[in-house]
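> Below: sequence and its predicted model.
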Amino acid sequence: MADTTVKVDSETRDRFAAVAAARGQSVRAYLAELAIEEENQLALGRATAAFREAVGRPGIAEAFDREFGGLPATTRANRAA
């Protein structure tokens, strides 16, 4: 992959460098990882929105309960103290 330059102010550059150093990474490696993480977060946000839309449709929860027997009954042992 070819190299390119991204212009940022020196404060931002220093912050990236500090975070990368704390993680034991180069700035290049840190930014590459950060880009992937951000792409994943965007995809997760889209998937979450689609899921919420789907389960919010009338009859979906009832169909799930019919097909799969509903959610397991909550017992005292399963609940947080």
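Received the coordinates, thanks. Residues are numbered from 1 along each chain as shown.

> okay, CA-based contacts and neighbour counts for the rest of this
Fine.

> any idea which helix is longest in this protein?
helix 27-55 (DSSP state H).

> Give the next helix or strand downstream of that helix.
Downstream of helix 27-55, the next assigned helix or strand under DSSP states H and E is helix 60-68.

> Verify the stated contact: Y30 with A18.
No. With contact defined as C-alpha atoms under 8 Å, Y30 does not reach A18; the gap is 10.5 Å.

> Now stretch 18-31: buried residues?
Going by neighbour count (16 or more other C-alpha atoms under 10 Å), the buried part of stretch 18-31 is 20, 26-27, 30.

> ok, and here's another one to check against it:
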Amino acid sequence: MGDTTVKIDTATRDRFAAIAAARGQSVKSYLAALALEEENQLALGHATTAFRTAVARPGIAEAFDRDFGGLPQDDQRAA
């Protein structure tokens, strides 16, 4: 994959460089990892919304409890 140039202000460039250096990475590898992490966070947000929509439907929680035995109970002995 080829490289490209992105224009950002010098303060932002310096912040990225400092973070990358603290992690022992180049700015290029840090930004690649940051982009991947942000993509994953967006996907997780979409999945969370879909999950909340699904479980909010009437009868879904009861069907889960019926089919899978419900959520585990807190073990009071572990306290």
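Cool, the structure landed. Computed from a predicted structure; not experimentally measured.

> How close are the two chains, by TM-score?
For this chain pair, the superposition-based TM-score is 0.93 by TM-score structural alignment, normalised by the length of the second structure; 79 aligned residues with a C-alpha RMSD of 1.1 Å.

> Mind checking which residue lies nearest the centre of the second structure?
Closest to where the C-alpha atoms of the second structure average out (C-alpha atoms, centre = their mean) is Q41, at 3.0 Å.

> how near is that residue to T53 of the second structure?
Remark: distance between Q41 of the second structure and T53 of the second structure (C-alpha to C-alpha, to the nearest Å) = 18 Å.

> helices and strands around the longest helix of the first structure, which ones?
helix 10-22 (3 or more C-alpha pairs under 8 Å, 6 or more residues apart in numbering; DSSP states H and E).

> once aligned to the second structure, how far is the helix it packs on on average?
Superposed on the second structure, helix 10-22 of the first structure shows a mean distance of 0.3 Å to its aligned residues (mean C-alpha distance after the TM-score superposition for the first structure).

> Identify the residues contacting that helix?
The contact list for helix 10-22 of the first structure, computed with C-alpha atoms under 8 Å, 6 or more residues apart in numbering, reads 26-27, 29-30.

> give me the stretch of the second structure that it matches.
Residues 10-22 of the second structure are the counterpart of helix 10-22 of the first structure, counting by TM-score structural alignment.
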